[in-house]
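Participant: Here's a sequence, model it:
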Amino acid sequence: MCIPGPGQMSVSRGLTVGVSVVMVVLVAVAGVAGVTENTLV
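Facilitator: Predicted structure coming up:
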């Protein structure tokens, strides 16, 4: 799903997607850690 356009736009889009992915991963890891902690306790 690559949309032809200026390089700057592409970089900006890449950074936005990257940050979103990182946020989702952090939330998922935090959720798993919380569930694991509750299960162990």
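
Participant: C-alpha from now on. contacts and neighbour counts both.
Facilitator: Fine.

Participant: how near is residue 39 to residue 33?
Facilitator: As judged by C-alpha to C-alpha, to the nearest Å, residue 39 and residue 33 stand 10 Å apart.

Participant: this one next, for a side-by-side:
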Amino acid sequence: MGRTMRIRVTSTARPTSNGNVQVRTSVSNGHSTKTSTKTIRVR
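Facilitator: Model (predicted):
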């Protein structure tokens, strides 16, 4: 199997207005993109 997959991972961390941090991670492998959003509470 000489197949080469090109996977691109983009991660963005953005502070929200109430002091949390929202991390958006999108993984694209050429023809499909999967996006997951995670909110981190900062104490």
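
Participant: Would you pull the TM-score for this pair?
Facilitator: Remark: TM-score between the superposed chains equals 0.22 [TM-score structural alignment, normalised by the length of the first structure]; 16 aligned residues with a C-alpha RMSD of 2.9 Å.

Participant: if we can go back for a sec, more neighbours: residue 39 and residue 33 of the first structure, which one.
Facilitator: residue 33 (12 against 8; other C-alpha atoms under 10 Å).

Participant: Does that one lie in a helix or a strand, and which?
Facilitator: When secondary structure is defined using DSSP states H and E, the element that contains residue 33 of the first structure is helix 7-40.

Participant: in the second structure, which spans are strands?
Facilitator: Across the second structure, reading from the start of the chain, the strands by DSSP state E fall at 8-15, 21-28, 33-40.

Participant: could the ones you listed be laid out in JSON lines, adding mean neighbour count?
Facilitator: Putting these into JSON lines (neighbours: other C-alpha atoms under 10 Å) gives the following:
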{"stretch": "strand 8-15", "mean neighbour count": "12"}
{"stretch": "strand 21-28", "mean neighbour count": "16"}
{"stretch": "strand 33-40", "mean neighbour count": "12"}
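
Participant: residues touching residue 11 of the first structure, list them.
Facilitator: The contact partners of residue 11 of the first structure, taken as C-alpha atoms under 8 Å, 6 or more residues apart in numbering, number zero.

Participant: if I look at it, how far off is residue 26 of the first structure?
Facilitator: From residue 11 of the first structure over to residue 26 of the first structure (counting by C-alpha to C-alpha), the distance is 22 Å.

Participant: and if you look at residue 18 of the first structure?
Facilitator: Relative to residue 26 of the first structure, residue 18 of the first structure is positioned 12 Å away (C-alpha to C-alpha).
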